[in-house]
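Student: Need the 3D shape of this:
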Amino acid sequence: MRSIRFATVALATTALTLPLMTGTATAGPAGGEKAAPHSHAAPDRLRSAAPEGFVVGTAVAGGGHHLEQDYPDPFTYDREYRKILGRQFSSVSPENQMKWDYIHPERDRYDFAQADAIVEFAKRNKQVVRGHTLLWHSQNPAWLEEGDFSKEELRTILREHVTTVVGRYAGKIQQWDVANEIFDDQGDLRTRDNIWIRELGPGIVADVFRWVHEIDPKAKLFFNDYNVESVNAKSDAYYALIQDLLAQGVPVHGFSVQGHLSTRYGFPDDLEDNLRRFDALGLETAVTELDVRMDVPEGGAPTKAQERQQADYYRRTLEACLAVEGCDSFTIWGFTDKYSWVPVFFEGEGFANVMTDDFDRKPAFYALRDTLREAARKDDCKKSHKHRKG
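Tutor: So this is what the prediction gives:
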């Protein structure tokens, strides 16, 4: 979602002392249910319903606006939340816990505790991890945004941050949102509010991709943004930039659409076509932050019609991704309204996730499950036909 020097870095790398609650009686040593391999024996689990090789993910709630809420850290303390997180999903994305203001709160200090806990949880539950994010205009710490740094110092700070964070999780991160939201809706680079582009020039974007690739050659490196679901000025800007970077040999591997949708607006009918044109460049594509918010009166609840429309948006987004061969990663931005970012940032809108505050499943959940199940069935039929033909 939208936002050192080595000799003196004081890393917060102590063994995790967070009271991670166990998820079930069959949980691993620090919580979370042990994940089953790909199987259709558990059809009510999104990860099990999915076709082989297709990962279904969610953001892991924590940091950011959650720090201002009247509940304890969800990932650390909510047992039911952690159980569902491990059971339903094959991919996890730290919602805020790897962003600059959280993981690098002071120039010479990092706080890796929450990010480490998420990566370890993913390992126990046989999940992959999407790293989020390295170069962004938002959620930067005050020491960085308000500091009086020369261009050389800023470049050093950025490279050392990338080296430290990516290096710590090398081999443990499947995909990185390397550059997040670098264009505005008109397709212009954020030269005012992005400190890195403003101070170091547009070329810094290519440099960061190169740095990350040097540190972790196996990780897939993505551009990530919102309002790029359709073919429009913003997605056109990415299309042109990526072609230029690929021509220069810059290691760009993917383009992802966030998918923060609202029933106030029509569905982006050209989503599949848009993903296909990036796929044609040889890129992987992904949906990384899907939620579908609705207008609901304060204290009210969605109508059945609203829930059906929301489910339709979830289903159509997933279908678009499944239809594109290189789109193998599909992430919803949280799964329960209990910890949703939407009401905090969108006045009058909410109920954007696939489960209620009490973890009851909405029509949107079943829309995803059934769509995944049907895609897996078709995939199995194709493999069976190919086997018989061979």
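
Student: make it CA atoms for all contacts and neighbour counts henceforth
Tutor: Noted.

Student: Can you show me the helices along the stretch 251-390 of the chain?
Tutor: Ranges of helices within the stretch 251-390 of the chain are 271-279, 304-322, 342-345, 363-389, based on DSSP state H, counting those that start in this stretch.

Student: Columns distance to Ser90 and mean neighbour count on top of those, output as a markdown table?
Tutor: Listed next are these as a markdown table, based on distance: least, Cα to Cα, whole Å; neighbours: other Cα atoms under 10 Å:
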| stretch | distance to Ser90 | mean neighbour count |
| --- | --- | --- |
| helix 271-279 | 22 | 20 |
| helix 304-322 | 15 | 20 |
| helix 342-345 | 24 | 15 |
| helix 363-389 | 13 | 16 |
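
Student: Of those helices, which is nearest Asp101?
Tutor: Between Asp101 and the helices of the stretch 251-390 of the chain, the shortest gap by Cα to Cα is with helix 342-345, which sits at 18.3 Å.

Student: now the other sequence, so there's something to compare against:
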Amino acid sequence: MERHRLRNIRQFRAFTATAVLTLVASVLIPATAADASVLSLRQKAAEAGILIGSGAVNPAYLDDPKFAQILPQQFNSLSPENELKWSFVQPEQGVFDFTKLDRLVDFAEDHDMAVKGHGLISGCCNPAWLEQIVDPNQLRAAMTTHFTTVMSRYAGKMDRWDVATEVFSTFGGTGLAPNYFYRVLGPDYLAEVFRIAHAADPDAKLFINESLVEYYPAKRQELYDLVSDLVSRGVPIHGVGLETHLTLSPPDAGVITEIVNSYKALGLEVAITEMDVHLNPDANHDTTQAQIYWNVVSEALAAGIRDISFWGFTDKYSYTWIPGARPLMFDANYNPKPAFFATWAALALHTCVSRRGGSAGDVAHALVTTGAVGTGDAPKLRNMLTSAANDLGTGNAKSAVTRVQWNQIRQR
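Tutor: A predicted model of the protein is given here:
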């Protein structure tokens, strides 16, 4: 996702005008700074073999000691914000700048984190020299040089790549967006892009990354038709990334499961790549946000998604199209919000259900111990989690996500 694009602002204003908030709100005692230091998303993810990541990591954020502390404490994967995009890496033809990317990779290696390569090509961030190329063969040569130089440098260090991002129109239904690569190479340009990327690093997993498919059925079908065609022709693609930038409400229950199953049938993985939740800043903001994080992460894990990344983790470094929204799991002062504890609970419950140890009661107890939930609400939370675990155990994720209602739990 490229920040500050007027297209996205218009897109989500339009969506905001039509979306309906389906979650029921109730009175909430404002959350205090509950202690997240003893709860780690990373630890729970590791127990279940899950990649849990923070995207949108600008290397400059590492100068912030608190950011640099929490990032590896809570996540086992990271990905850059814009630093891998063409105009940042090769601003002039033949002149590559890896300074910022190297800093991210070195940080990840020091903290035993995976790194995802985000943004080999996209509709934005192309340098002027590149877009002056109008001959298809010259563009293929430029892509080959760029991909080979970048991917070979990070081979074995960046294990998966968002090769192409946001290739369709905003709401779908109009086919591939006529971006620069489309205009020069034609409507089958993605097949060429993936083949060049595969040749540059045959061991890397290659993903196509798209927005809003969890909301819009027409766009969802367009993406599936494109990917299934690539697979049928033997184009080296390994997975689909769902950006999952959510506004006001979650996707309909069951949609993520349907998406995952459709791509599993093609032999592909599905990842959540840029999740955040943008809500109007009313009194119920934090509780509603926690519910959405719970719903999406719980269903994603139950559906078999093993790679979940958020578009950052602290509101200190966030961008939103809704004035006053606070889309991430930690506030601007690095205090964990209810969304953090809901996400941790989803991971913890998943480890219980997958027989890796623990119980729903243990999950509830941990949340009470850390001060995330009041002691008096422990039995209610335990019962909710137990019911959700039973549903998950029988494969009924659609029911499970409704079992836990964060607006019925009095949070500190």
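
Student: that older thread, same list, the helices of the stretch 251-390 of the first structure, but as TSV with distance to Ala237 of the first structure please.
Tutor: Shown next, in TSV, are the helices of the stretch 251-390 of the first structure (distance: least, Cα to Cα, whole Å):
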stretch	distance to Ala237 of the first structure
helix 271-279	12
helix 304-322	21
helix 342-345	26
helix 363-389	31
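
Student: Let me know which of those helices is the nearest to Pro51 of the first structure.
Tutor: Closest among the helices of the stretch 251-390 of the first structure, using Cα to Cα: helix 363-389, at 4.1 Å.

Student: Now do that closest one against helix 304-322, angle only.
Tutor: With axes from the mean of the first three to the mean of the last three Cα atoms, to 10 degrees defining the directions, helix 363-389 of the first structure sits at 30 degrees from helix 304-322.

Student: Just tell me what Pro338 of the second structure corresponds to in the first structure.
Tutor: Aligning on TM-score structural alignment places Pro338 of the second structure opposite Pro363 in the first structure.

Student: One more: Val89 of the second structure?
Tutor: Superposed on the first structure with TM-score structural alignment, Val89 of the second structure falls opposite Ile103.

Student: show me what contacts its match?
Tutor: Taking Cα atoms under 8 Å, 6 or more residues apart in numbering, we find Ile103 of the first structure in contact with Gln97, Tyr110, Asp111, Phe112, Ala115.

Student: which residue sits closest to the residue of the second structure positioned farthest from its centre, ignoring its sequence neighbours?
Tutor: Residue farthest from the centre of the second structure, counting by Cα atoms, centre = their mean, is Asp135 at 35.2 Å. Spatially, and ignoring its direct neighbours in sequence, Asp135 of the second structure is nearest to Val184 (6.9 Å; Cα to Cα, 6 or more residues apart in numbering).

Student: now swap in Trp333 of the first structure and tell me
Tutor: Closest residue to Trp333 of the first structure apart from its sequence neighbours, by Cα to Cα, 6+ apart: Glu289 at 4.4 Å.

Student: Aligned against the second structure, show me the partner of the one you found.
Tutor: Match for Glu289 of the first structure (TM-score structural alignment): Glu274.

Student: What is the neighbour count of its match?
Tutor: Glu274 of the second structure has 25 neighbours, counted by other Cα atoms under 10 Å.

Student: cool, Ser232 of the second structure as well?
Tutor: For Ser232 of the second structure, using other Cα under 10 Å, the count is 9.

Student: got it, and the one 10 residues further on?
Tutor: Other residues near Leu242 of the second structure number 24, with proximity taken as other Cα under 10 Å.

Student: go on, Ala60 of the second structure?
Tutor: Ala60 of the second structure has 10 nearby residues by other Cα under 10 Å.

Student: can I assume it sits in a helix?
Tutor: Yes - assessed by DSSP: H, G, I helix; E, B strand; the rest coil, Ala60 of the second structure belongs to a helix.

Student: Buried residues, stretch 314-328 of the second structure. List them.
Tutor: Residues Thr314, Asp315, Tyr317, Ser318, Tyr319, Thr320, Trp321, Ile322, Ala325, Arg326, Pro327, Leu328 are the ones in stretch 314-328 of the second structure that count as buried (16 or more other Cα atoms under 10 Å).
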